[in-house]
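1. no letters, just coordinates:
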């Protein structure tokens, strides 16, 4: 049975039963548990189901559905960026992770580490990493944005200001040579500014569709970041000009 055939059948039985363990899916489809685990991970990375401890559940049964719908946009690009970003993290690091869906794509690859501390305002990141041995989680406190599944506000900024980390991984709504880093939301810009201030190295994760474009809240210059992690579509003069600002581009 091909992956596409297994994918269709797994989603069909999850639609019927809402949540199943690896062993239950294995028995129902007559495929090995190892194959089921691999398929569930692939489907989770595509944003088509939610992995649970020992199995999976359909997205309609989650409090994080809106986030996962956002996560499915530019899925392949986000997964590649997330994988490259996670490769910059080493055992023993303490890192900031914001609530963006591209930053969330790091999670599957961070699980390979033996010792890591994650400070985040993202509930989906907490849900994804909470059962991973070796990863400690510090959830930022403050006001909960139910749509974004993230914590914001003045108390959240105060929380962030009590820490200093080696690396921060943040997203952006727009980045340009003229206006630097921009966001659609003042509260998200506030959180990102706090991350930038309290990290030794800042990694900005975004697909190339947001480069050269602006949102309405300006919150930082290109000199606020050290690394730009993006897809292979960023080439030519724009890439060179960004690098001339002191930003190292990783693709």
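-> In hand now; what should we look at? Everything quoted here is computed from the prediction, not taken from an experiment.

2. okay, CA-based contacts and neighbour counts for the rest of this
-> OK.

3. in the stretch 1-150 of the chain, which spans are helices?
-> 3-17, 22-29, 33-45, 65-71, 75-86, 101-104, 107-110, 123-129 (DSSP state H, counting those that start in this stretch).

4. hey, which of these is tucked in deepest?
-> helix 101-104 (a mean of 27; mean count of other C-alpha atoms under 10 Å).

5. distance between that helix and the chain's centre?
-> Relative to the mean C-alpha coordinate of its chain, helix 101-104 is positioned 2 Å out (C-alpha atoms, centre = their mean, to the nearest Å).

6. which strands and helices lie in contact with it?
-> Applying 3 or more C-alpha pairs under 8 Å, 6 or more residues apart in numbering; DSSP states H and E, we find helix 101-104 packed against helix 65-71, helix 75-86.

7. so residue 154 makes contact with residue 141?
-> No: contact criterion C-alpha atoms under 8 Å: residue 154 and residue 141 do not qualify, at 9.7 Å.

8. give me the more crowded residue out of those two.
-> When residue 154 and residue 141 are compared for neighbours, residue 141 comes out ahead with 19 against 14, by other C-alpha atoms under 10 Å.

9. gap between the residue nearest to that one when sequence neighbours are not counted and residue 138?
-> The shortest distance from residue 141 to any non-neighbouring residue, by C-alpha to C-alpha, 6 or more residues apart in numbering, is to residue 156 (5.2 Å). Using C-alpha to C-alpha, to the nearest Å, residue 156 is found at 12 Å from residue 138.

10. those two - which one has more neighbours?
-> Counted by other C-alpha under 10 Å, residue 156 and residue 138 do not tie: residue 156 has more neighbours, with 21 against 12.

11. enumerate every residue touching the more buried one.
-> By C-alpha atoms under 8 Å, 6 or more residues apart in numbering, residue 156 lies in contact with 121, 140-143, 191.

12. try it against this one:
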């Protein structure tokens, strides 16, 4: 899904202020309230905003967008990110890969590599990569989350702690403008933290819609990441934090 410039501006305003009023936006953009309502509806149907009477605000910090919706949301951007990440992963590497639709696009882009060793708690990633006969794919044990085939729980964390890999590839639900990495499920967050702790280099993969997005569980900080792969330059405040932490930024 591609947002037009006005829709992107509306989304950015909500992230800065917390909410917007339809009449106020119509005046600012010099369009009819009906036009703004259509924009708001598109953003709400995509899970990026939440409607209330007379305006819109940030989506819930408690619950993520449904997995089927996330699969199609910004799909082309995620595909570009996946291809760019694959260019930075040499053959014969060892990887830890977590849950998420963007990490699944990375897996698709890695299928043509050779002699990889991959540990994952994402059954979708495992199925994708097991098509390559030169790969060894190891699935972490634990509880399978039906909605997205993610594996989570204490057994998952204990399993991941057995390894030390070349690259940890993680997706995220949101990045606060202060550099905090955010997600919705504390059990999923603990698995991602184990991946960060047991990877020599941490690659964060996320499309631009996660910049400034709200979620209730703290995963960590941008300073714990070595490389950020995205599809648009981050906001200025976030770019400054990335530079201070010496995080390499790659824009697909």
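-> Right, received. Where do you want to start? All figures in this text were calculated on a predicted structure; none of them were measured in a lab.

13. what range in the second structure matches stretch 7-25 of the first structure?
-> Alignment of stretch 7-25 of the first structure against the second structure: no match, by TM-score structural alignment.

14. pretty sure residue 222 of the second structure contacts residue 179?
-> Yes: Residue 222 of the second structure is in contact with residue 179 according to C-alpha under 8 Å; the separation is 5.3 Å.

15. any shared contact partners between these two?
-> residue 241.

16. could you find the closest non-adjacent residue to the most centrally placed residue in the first structure?
-> For the first structure, the residue sitting closest to the mean C-alpha position, by C-alpha atoms, centre = their mean, is residue 104 at 1.4 Å. Spatial nearest neighbour of residue 104 of the first structure, chain neighbours left out: residue 125 (6.1 Å); criterion: C-alpha to C-alpha, 6+ apart.

17. repeat for residue 233 of the first structure
-> Per C-alpha to C-alpha, 6+ apart, closest to residue 233 of the first structure is residue 208, 6.2 Å.

18. residues in contact with that neighbour?
-> Shown here is residue 208 of the first structure, whose contacts under the criterion C-alpha under 8 Å, 6+ apart are 230-231, 233-234.

19. ok, residue 155 of the second structure next?
-> By C-alpha under 8 Å, 6+ apart, residue 155 of the second structure lies in contact with 140-142.

20. and in the first structure, which of these remain?
-> Of the contacts of residue 155 of the second structure, the ones still in contact in the first structure (both residues aligned by TM-score structural alignment, their matches' C-alpha atoms under 8 Å) are 141-142.

21. now distance to residue 129 of the second structure too, for the contacts of residue 155 of the second structure, in JSON lines please.
-> Output for these, formatted as JSON lines (distance: C-alpha to C-alpha, whole Å):
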{"residue": "140", "distance to residue 129 of the second structure": "15"}
{"residue": "141", "distance to residue 129 of the second structure": "17"}
{"residue": "142", "distance to residue 129 of the second structure": "20"}
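
22. ok, so of the contacts of residue 155 of the second structure, who is nearest residue 37 of the second structure?
-> Closest to residue 37 of the second structure out of these is residue 142 (43.8 Å), distances taken as C-alpha to C-alpha.

23. my guess is the closest one meets residue 151, correct?
-> Yes: at 5.5 Å, residue 142 of the second structure and residue 151 qualify as touching, with contact defined as C-alpha under 8 Å.

24. so between these two, which is more surrounded?
-> Neighbour count, other C-alpha under 10 Å: between residue 142 of the second structure and residue 151, residue 151 has more, with 25 against 17.

25. just the strands in the stretch 51-200 of the first structure please.
-> Counting by DSSP state E, counting those that start in this stretch, the segments of the stretch 51-200 of the first structure that form strands are 55-57, 94-97, 116-120, 135-139, 143-145, 150-152, 165-170, 174-176, 180-183, 199-205.

26. save those strands as JSON lines, and put in distance to residue 15 of the first structure too.
-> Below are the strands of the stretch 51-200 of the first structure laid out as JSON lines (distance: least, C-alpha to C-alpha, whole Å):
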{"stretch": "strand 55-57", "distance to residue 15 of the first structure": "9"}
{"stretch": "strand 94-97", "distance to residue 15 of the first structure": "32"}
{"stretch": "strand 116-120", "distance to residue 15 of the first structure": "31"}
{"stretch": "strand 135-139", "distance to residue 15 of the first structure": "31"}
{"stretch": "strand 143-145", "distance to residue 15 of the first structure": "28"}
{"stretch": "strand 150-152", "distance to residue 15 of the first structure": "27"}
{"stretch": "strand 165-170", "distance to residue 15 of the first structure": "34"}
{"stretch": "strand 174-176", "distance to residue 15 of the first structure": "37"}
{"stretch": "strand 180-183", "distance to residue 15 of the first structure": "36"}
{"stretch": "strand 199-205", "distance to residue 15 of the first structure": "33"}
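
27. so which of these comes closest to residue 86 of the first structure?
-> Closest among the strands of the stretch 51-200 of the first structure, once you apply C-alpha to C-alpha, is strand 165-170, at 9.4 Å.

28. how close does that closest one sit to the second structure?
-> Mean deviation of strand 165-170 of the first structure relative to the second structure after superposition (mean C-alpha distance after the TM-score superposition for the first structure): 0.4 Å.

29. what comes up buried for that strand?
-> Buried residues in strand 165-170 of the first structure, defined by neighbour count with 16 or more other C-alpha atoms under 10 Å: 165, 167-170.

30. next one: stretch 134-147 of the first structure
-> 134-137, 139-142, 144.

31. likewise for stretch 91-103 of the second structure?
-> For stretch 91-103 of the second structure, a neighbour-count test (16+ other C-alpha under 10 Å) marks 94-103 as buried.
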